[in-house]
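Engineer: next input, structure requested:
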Amino acid sequence: MTGSANLNVMTSTARRVGRALLKDFGEVENLQVSTKGPGDFVSRADRNAEEMIRTALMEARPTYRFLGEEGQEIEGEDPTRRWIVDPLDGTTNFLHGMPHWAISIALEHKGKIVAGVVHDPVKDECFFAEKGEGAWMNNRRLRVSGRTKMIECCFSTGLPFGGRSDLPATLRDLGRLLPACAGVRRWGAASLDLAYVAAGRYDGYWERRLNAWDIAAGIIIVKEAGGIIEPLNPEGDIMADGELICAAEPIFEKFAKVIRG
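Structural biologist: As a prediction, this is how the structure comes out:
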């Protein structure tokens, strides 16, 4: 797929930052680590990656706004367009030497996500999508799963850490879902969970208490792959609330009914 100039900037930036992060990943035991909060770690590699992304995107589009996980939001002359970036989604995996983490870059226009990139450097898988142009992984077009029976489906979620307030709700979700499906996975990187739904690897995904940078790129990748994505609370707002549920159309209603109780 030949993307727009914006998408090309996003993918080239994600790949360049991915190469830099791979070098740090190879020396993970030497990383300087500080604690941001319970179970939430930030590394020197994380901060450096965001700086690299911000520099590249702001040089390419100096009028756009910029929101990243590690710094304050930067206002731009164009209030309608905003980069939303997670420089290292799956930081805990990264710091423990587990090869499942990604760079997530999204472009928002007038409050809607219009392009997204989720790049997994370890596996050399770059997932991307642009509004109206489909979803892709490297050179392969993506489509969500076609399974229709819950008992054949594999789902993904995140598990709250450190006694977070949403732990009881997640345990209730699992209590309803596990008897009805083929399995649930928790791999610790929301952007890749969404990308895997788009690729048909997972049949669906849900999670609470996410941030905009965790999910922005993945949202459009799922939609462009033919998936359905909604707020967990049907009256809610995904980006504002950080709660979502998504799946392929044939299974969505059954899945949502189980999760929403």
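
Engineer: going by C-alpha atoms from here, please, whenever you check contacts or count neighbours.
Structural biologist: OK.

Engineer: who's in contact with residue 94?
Structural biologist: 25, 28, 100-101 (Cα atoms under 8 Å, 6 or more residues apart in numbering).

Engineer: what segments of this structure are strands?
Structural biologist: Taking DSSP state E to define them, one finds strands in the chain at 33-37, 40-43, 65-68, 81-89, 102-109, 112-120, 125-130, 135-137, 140-141, 154-157, 183-185, 204-207, 227-230, 244-248.

Engineer: helices or strands up against the third one?
Structural biologist: It stands for strand 65-68. helix 44-60, strand 81-89 (3 or more Cα pairs under 8 Å, 6 or more residues apart in numbering; DSSP states H and E).

Engineer: another sequence for comparison is provided below:
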Amino acid sequence: MPTDFTQLSLDLAQLCRETAKFIRQEAASFDRGKVQQKGVSDLVSYVDQETEKLLVAGLRRLLPEAGFITEEGTTGADTRAEYTWIIDPLDGTTNFVHGLPCYSISVALLHHSELVAGVVHEVAQDESFRAVRGGGAYCNERRIHVSDVAELSGSLLATGFPYSKFDRLDAYLAVLGQFMQSTHGVRRVGSAAVDLAWVAAGRFEGFFEFNLNSYDVAAGLLLVREAGGHITQFLEDGDPLFGREVVASNGRIHQAMQATIAEFWA
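Structural biologist: Okay, the predicted model is just below:
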């Protein structure tokens, strides 16, 4: 049983840093013909699967008693009561496949129902974002904080586009249109983990997206919280980790973001 989550997070960051080297190596000669499709716009490659195997092997050395929630399912149904690793081995697979340099490794540790450590490693820029419950958030060992912008009109937001379950598309587009008119702009980076890390670092003031999975957001949620930000579901506090929708912000614009979403999201 770990007693020092800070040291565990440092070890986790090093594991992600080493694993990122494999992804960069594969990116240099990646063959798009080897891509599989879960859906029209939901892609998976051997790089996702092999990266997950490397991470799982390393995490088992770090914390043998922990179970796993993984995107690619390489561990099978392996969840346990006390500690659970939540892993997205390559968040932004579509970017990776098309050669767009923004994709990440996201790993978080859940203790019962509480996130206690997390790392988002943005592979192309080799930026390591790390957080520990009660211990703050860091980027490459530099302490980070959310921005101090207080008005929606001075904010830059991030979002993600749905790639399945388009039944809420009209409402989402209405929300997006309103934010486009009331902020400095809305960006679609292509990795929810990176979006959340960049909210934590003060690069974005806010982020919103729906149809998310726990492995997309787990590490990023902890980063935002530890950097001084706020996280809810679209219309209420709810459960952003498993609730499939997230509003994350610097806290100062959070009420305005939720009020804007509430105009169209019922």
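
Engineer: quick TM-score on the pair, please.
Structural biologist: Taking TM-score structural alignment, normalised by the length of the first structure as the basis, the two superposed chains have a TM-score of 0.94; 258 aligned residues with a Cα RMSD of 1.6 Å.

Engineer: picking that back up, which of the contacts of residue 94 of the first structure ranks first by neighbour count?
Structural biologist: Using other Cα atoms under 10 Å as the neighbour criterion, residue 101 leads the contacts of residue 94 of the first structure with 27 neighbours.

Engineer: can you find the partner of that residue in the second structure?
Structural biologist: When the second structure is aligned by TM-score structural alignment, residue 101 of the first structure is paired with residue 103.

Engineer: now residue 119 of the second structure: closest residue in space, sequence neighbours ignored.
Structural biologist: residue 130 (4.5 Å; Cα to Cα, 6 or more residues apart in numbering).

Engineer: these two touch, right, that neighbour and residue 116?
Structural biologist: No. Between residue 130 of the second structure and residue 116 there is no contact under Cα atoms under 8 Å: 11.0 Å.

Engineer: and residue 162 of the second structure, what pairs with it in the first structure?
Structural biologist: Applying TM-score structural alignment, one finds that residue 162 of the second structure aligns to residue 160 in the first structure.

Engineer: next: residue 39 of the second structure.
Structural biologist: Per TM-score structural alignment, residue 39 of the second structure is aligned with residue 37.

Engineer: got a list of what that match touches?
Structural biologist: Contacts of residue 37 of the first structure by Cα under 8 Å, 6+ apart: none found.

Engineer: before we move on, the earlier item: adding distance to residue 184 of the first structure, write the contacts of residue 94 of the first structure out as a markdown table.
Structural biologist: Formatted as a markdown table, the contacts of residue 94 of the first structure follow (distance: Cα to Cα, whole Å):
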| residue | distance to residue 184 of the first structure |
| --- | --- |
| 25 | 27 |
| 28 | 28 |
| 100 | 17 |
| 101 | 19 |
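
Engineer: across to the second structure, which of these hold up?
Structural biologist: Retained in the second structure (both residues aligned by TM-score structural alignment, their matches' Cα atoms under 8 Å) from those: 25, 100-101.

Engineer: got the contact list for the spatially most central residue of the first structure?
Structural biologist: Residue closest to the mean C-alpha point of the first structure, counted by Cα atoms, centre = their mean, is residue 191 at 1.6 Å. Shown in contact with residue 191 of the first structure (Cα under 8 Å, 6+ apart): 89, 102, 104, 118, 214-215, 217-218.

Engineer: tell me which of these is nearest to residue 51 of the first structure?
Structural biologist: Nearest to residue 51 of the first structure, judged by Cα to Cα, of the contacts of residue 191 of the first structure is residue 104 at 13.8 Å.

Engineer: how many residues are close by the closest one?
Structural biologist: 31.

Engineer: what's the closest non-adjacent residue to it?
Structural biologist: In space, residue 104 of the first structure is closest to residue 118, 4.5 Å off (Cα to Cα, 6+ apart).

Engineer: ditto for residue 12 of the second structure
Structural biologist: That would be residue 119: by Cα to Cα, 6+ apart, it lies 7.1 Å from residue 12 of the second structure.

Engineer: tally up the residues packed near that neighbour, please.
Structural biologist: 35.

Engineer: check contacts around the alignment partner in the first structure of residue 127 of the second structure.
Structural biologist: By TM-score structural alignment, residue 127 of the second structure lines up with residue 125 in the first structure. Applying Cα under 8 Å, 6+ apart, one finds that residue 125 of the first structure lies in contact with 119, 137-138.

Engineer: can I have the buried ones of the residues you listed as a ChimeraX selection?
Structural biologist: To isolate the buried ones among these in ChimeraX, judged by 16 or more other Cα atoms under 10 Å, type:
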select :119,137
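
Engineer: which of the contacts of residue 125 of the first structure are still contacts in the second structure?
Structural biologist: Where the second structure agrees (both residues aligned by TM-score structural alignment, their matches' Cα under 8 Å), the contacts of residue 125 of the first structure reduce to 119, 137-138.

Engineer: now the residues you listed in JSON lines, with distance to residue 172 of the first structure?
Structural biologist: Formatted as JSON lines, those follow (distance: Cα to Cα, whole Å):
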{"residue": "119", "distance to residue 172 of the first structure": "32"}
{"residue": "137", "distance to residue 172 of the first structure": "34"}
{"residue": "138", "distance to residue 172 of the first structure": "37"}
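
Engineer: of those, which is the nearest to residue 146 of the first structure?
Structural biologist: Closest approach between those and residue 146 of the first structure, by Cα to Cα: residue 137, at 18.0 Å.
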